[in-house]
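A.B. asks: sequence? don't have it. structure:
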């Protein structure tokens, strides 16, 4: 699987969005011809088992946004299925730059697989600065593409799940971790 962290400089582009209905509620994916810009999880529903369907999609949806929708549909059906799927290109400065945040997000995407978890401290070490635990937390808060870059897999060293979506989505994080493990994947 390619890292998905590629694309042209974020500049003027024509952004298009589609909306999916999935077990977490509505998920909005936006992007342009260069890649996915962001994924927004709208938390109006209680997580529940079920499929993932596209609710709203413009006629001229960029390929990366369509690929992202396909990836999300596969993820909610069977998380392991995503391991063999191509990752859509990203077109967001946090994912394309040479910053510590970018390095953390790239490392998380590349190294922490479905059904696994990693502590904030260990992820800081993996990204090259074991003392930057708080910076890793900041990178998770700013992750523009949750689910694709699996910030839900980052937990505290004590084994507690930690905050998700500013604490408002902790129940979603728990659901995602259970969803990945319930499919026979050992963490």
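C.D. replies: Great, that's in hand. Values in this document were obtained by computation on a predicted structure and should not be read as measured data.

A.B. asks: only C-alpha atoms for contact and neighbour calcs from this point on.
C.D. replies: OK.

A.B. asks: moving C-terminal of the lengthiest helix in the chain, what's the next helix or strand?
C.D. replies: Taking DSSP state H as the assignment, the helix of the chain that covers the most residues is helix 63-77. The helix or strand immediately downstream of helix 63-77 is helix 93-96, counting by DSSP states H and E.

A.B. asks: so which elements touch that next one?
C.D. replies: helix 100-111 (3 or more CA pairs under 8 Å, 6 or more residues apart in numbering; DSSP states H and E).

A.B. asks: which strands or helices does the helix it packs on pack on?
C.D. replies: Under the contact definition 3+ CA pairs under 8 Å, 6+ apart, helix 100-111 sits against helix 93-96, helix 120-126, helix 133-142.

A.B. asks: at 6 Å what do you get?
C.D. replies: In terms of contacts (3 or more CA pairs under 6 Å, 6 or more residues apart in numbering; DSSP states H and E), helix 100-111 is packed against no helix or strand at all.

A.B. asks: any buried residues in that helix, and which?
C.D. replies: With burial defined by 16 or more other CA atoms under 10 Å, the residues of helix 100-111 counted as buried are 100-110.

A.B. asks: now for the longest helix of the chain, which elements pack on it?
C.D. replies: In terms of contact count using 3+ CA pairs under 6 Å, 6+ apart, helix 63-77 is assigned the packing partners strand 35-42.

A.B. asks: tell me which helix or strand comes right after the strand it packs on.
C.D. replies: The helix or strand immediately downstream of strand 35-42 is strand 53-56, counting by DSSP H and E.

A.B. asks: hold the first one in mind and look at this next one:
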């Protein structure tokens, strides 16, 4: 943990908990496709890829995360098929592309279905049941519902977190009722706190 500083003084117990989980490589990131307040796809991903995630699951179809990993020399492995080998054992950050490669064809002008979501969601759920924590940022309501429906059980209660300053008080209460923990932080503010703690 960082030395006592203004950052340490102004952090919450929840932020410190997530920082501890991150430093222990026990925090998975679910990076959705929304652009919430305080997030820039051009600059915000810089901070995210330099944090020691256990894994990144993303619905983005662009290659921003992979490009930033290369830029900052973060060893990583892009996985868009469940049968691919995970980079966890070899020191590489696994980046699970839930919508597949940006080179894949979009069917009927719609977003690709998630053909492998069930396998990936079982993997996330198994991680949660084994003690990992999941942090969702930049996720739409539909993406959060997809994660909740596929991954939630009483065993993982309070192991699924959302960081989003755009969720109303009522919305936060609804997610808390469903068993999520909610931080009303912008993704940028939270990533800076996680970096500095």
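C.D. replies: That came through, no problem. Owing to the predicted nature of the structure, the values given are computational and were not obtained by experimental measurement.

A.B. asks: TM-score for the pair, please.
C.D. replies: Once the chains are laid over each other, their TM-score by TM-score structural alignment, normalised by the length of structure 1 reads 0.31; 112 aligned residues with a CA RMSD of 6.0 Å.

A.B. asks: how much does the longest helix of structure 1 deviate in direction from strand 35-42?
C.D. replies: Orientation of helix 63-77 of structure 1 against strand 35-42 (axes from the mean of the first three to the mean of the last three CA atoms, to 10 degrees) gives an angle of 40 degrees.

A.B. asks: can you give me the end-to-end span of stretch 119-134 of structure 1?
C.D. replies: 12 Å (CA to CA, to the nearest Å).

A.B. asks: kindly report the same for stretch 126-141 of structure 1.
C.D. replies: Taking CA to CA, stretch 126-141 of structure 1 runs 18 Å from one end to the other.

A.B. asks: still on that earlier bit, looking at the buried residues of helix 100-111 of structure 1, which one is closest to residue 155 of structure 1?
C.D. replies: If you rank the buried residues of helix 100-111 of structure 1 by distance to residue 155 of structure 1 using CA to CA, residue 108 comes first, at 12.2 Å.

A.B. asks: is it fair to say residue 57 of structure 2 lies in a strand?
C.D. replies: Yes: the assignment for residue 57 of structure 2 (DSSP: H, G, I helix; E, B strand; the rest coil) places it in a strand.

A.B. asks: distance of it from residue 125 of structure 2?
C.D. replies: The spacing between residue 57 of structure 2 and residue 125 of structure 2, counted by CA to CA, is 12 Å.

A.B. asks: what do you get for residue 163 of structure 2?
C.D. replies: To residue 125 of structure 2, residue 163 of structure 2 is 19 Å away according to CA to CA.

A.B. asks: again, but for residue 46 of structure 2
C.D. replies: In this structure, residue 46 of structure 2 and residue 125 of structure 2 are separated by 27 Å, where distance is defined by CA to CA.

A.B. asks: okay, the two: which has more neighbours?
C.D. replies: When residue 46 of structure 2 is set against residue 125 and neighbours are counted by other CA atoms under 10 Å, the residue ahead is residue 125, at 23 against 19.

A.B. asks: check which helix or strand covers the more buried one.
C.D. replies: Taking DSSP H and E as the criterion, residue 125 of structure 2 maps to helix 117-129.

A.B. asks: show me what counts as buried in the helix or strand encompassing residue 171 of structure 2.
C.D. replies: In this structure, residue 171 of structure 2 sits in helix 169-177 according to DSSP H and E. The neighbour-count criterion (16+ other CA under 10 Å) identifies 172, 175-176 as the buried residues of helix 169-177 of structure 2.

A.B. asks: contacts for that helix?
C.D. replies: Under the contact criterion CA atoms under 6 Å, 6 or more residues apart in numbering, helix 169-177 of structure 2 has no outside partners.

A.B. asks: apply 8 Å and report the result again.
C.D. replies: For helix 169-177 of structure 2, the surrounding residues in contact (CA atoms under 8 Å, 6 or more residues apart in numbering) are 181-182.

A.B. asks: tell me where structure 2 has helices.
C.D. replies: Counting by DSSP H, the segments of structure 2 that form helices are 6-10, 13-23, 44-49, 64-71, 117-129, 141-151, 169-177, 187-196.

A.B. asks: residue 54 of structure 1 against residue 21, yeah?
C.D. replies: Yes: Residue 54 of structure 1 lies in contact with residue 21 (CA atoms under 8 Å); the separation is 6.3 Å.

A.B. asks: show me whatever sits in contact with both of those two.
C.D. replies: Taking CA under 8 Å, 6+ apart as the contact rule, residue 54 of structure 1 and residue 21 have no neighbour in common.

A.B. asks: how near is residue 182 of structure 1 to residue 175 of structure 1?
C.D. replies: Relative to residue 175 of structure 1, residue 182 of structure 1 is positioned 10 Å away (criterion: CA to CA).

A.B. asks: noted, bye for now.
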